[in-house]
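Undergrad: model the following, please.
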Amino acid sequence: MCFLITDDGLNLPVDAMLDNGFTGFLAINKQYLDSLDWFYIGKETLRTAQGESLFKIYLGKLILNKQEYKIPVYAGDEITEFLLGSEWLKILPLVVNSQASKLQLITLNQKI
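TA: Coordinates of the predicted model:
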């Protein structure tokens, strides 16, 4: 679970799925943008597991493992889940618990 932070500081809990085929930090359906009121940056074509798509990009804030991040967030009509992308794997270790069928991105000060 992570928390999306609205422009006025409200923390909204969401379940997010790791999509290692998505090359950004976070992808969401654009219907959620009105309530978040994030700053629009531009457009970019990115690769997801379904192929390449054009996304609108916003500067968003989220909390993951009690740490706040400012990240580019990609929004599109075709996104059905909150997707954490492979960009997280460059800055956070990924722990896999096969018996529990659980993946977890951890911060360096978090115990496994």
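Undergrad: only C-alpha atoms from now on, for both contacts and neighbour counts.
TA: Noted.
Undergrad: what about the helices in this structure?
TA: Remark: helices assigned in the chain by DSSP state H are 33-36.
Undergrad: which residue of it sits farthest from its center?
TA: What lies farthest from the middle of the chain is Gln99; by Cα atoms, centre = their mean that is 25.0 Å.
Undergrad: how about this one, so we can line them up?
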Amino acid sequence: MIQGEFDDIGQLFFEIDLISASGESFSVTALLDTGSTEWLAINEQDLEALEWPRVETRNVVTAMGETVFNTYLGKVVLDAQEYTLEVVAGSDLREVILGLPWLQSRRLVVDRQ
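TA: Now for the predicted structure:
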């Protein structure tokens, strides 16, 4: 089971690891965004250290409207399991985002005081 924490305004964050192409692990805090239909979204600047291979460019619908994102093949460790998946990257992303697809294979239990 993965543990998360709420911030001051009620957003839910989890610690995950991003694995670079060279195998180096980077721990980051990721925001669970149930409005995101992507597995993972990150800021383009983070890709320099990760060196993930680019897959394609595609249109993605966001809360701000339709946006063009580059997609990359990335490795992520969540709940002690490693996953290889497509990751979208954009310059306007302020947080690493875990999207709704994670909840298709995981149960979310929230105990907020």
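Undergrad: TM-score for this pair?
TA: Once superposed, chain against chain, the TM-score is 0.84 (TM-score structural alignment, normalised by the length of the first structure); 99 aligned residues with a Cα RMSD of 1.0 Å.
Undergrad: what's the separation between the residue farthest from the centre of the first structure and Pro13 of the first structure?
TA: 26 Å (Cα to Cα, to the nearest Å).
Undergrad: can you show me the strands along the first structure?
TA: If DSSP state E is used as the criterion, the strands of the first structure fall at 2-5, 11-14, 16-19, 26-29, 39-48, 51-64, 67-76, 82-85, 94-97, 102-105.
Undergrad: let's have the ones you listed in TSV, adding mean neighbour count.
TA: Shown next, in TSV, are the strands of the first structure (neighbours: other Cα atoms under 10 Å):
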stretch	mean neighbour count
strand 2-5	20
strand 11-14	14
strand 16-19	17
strand 26-29	22
strand 39-48	13
strand 51-64	17
strand 67-76	17
strand 82-85	21
strand 94-97	12
strand 102-105	14
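Undergrad: for the spatially most central residue of the first structure, give me its contacts.
TA: Most central residue of the first structure, judged by C-alpha distance to the mean C-alpha position with Cα atoms, centre = their mean, is Leu26 at 2.5 Å. Neighbouring residues of Leu26 of the first structure by Cα atoms under 8 Å, 6 or more residues apart in numbering: Ile71, Pro72, Val73, Tyr74, Phe82, Leu83, Leu84, Gly85.
Undergrad: what's Gln50 of the first structure aligned with over in the second structure?
TA: When the second structure is aligned by TM-score structural alignment, Gln50 of the first structure is paired with Met64.
Undergrad: pull the number of nearby residues for that match.
TA: 6 (other Cα atoms under 10 Å).
Undergrad: and the gap between it and Leu93 of the second structure?
TA: For Met64 of the second structure, the distance to Leu93 of the second structure (Cα to Cα) stands at 12 Å.
Undergrad: same thing with Val110 of the second structure?
TA: 25 Å.
Undergrad: for Asn97 of the first structure, which non-adjacent residue is closest in space?
TA: Among residues not flanking Asn97 of the first structure along the chain, Leu103 sits closest, at 6.3 Å (Cα to Cα, 6 or more residues apart in numbering).
Undergrad: that neighbour is in contact with Leu89, isn't it?
TA: No - the pair Leu103 of the first structure / Leu89 is not scored as a contact, 11.9 Å apart, by Cα atoms under 8 Å.
Undergrad: who touches the residue opposite Thr6 of the first structure in the second structure once aligned in this structure?
TA: Aligning on TM-score structural alignment places Thr6 of the first structure opposite Ser20 in the second structure. With contacts defined as Cα under 8 Å, 6+ apart, Ser20 of the second structure is in contact with Phe26, Ala49, Leu50, Glu51, Trp52, Gly74, Lys75.
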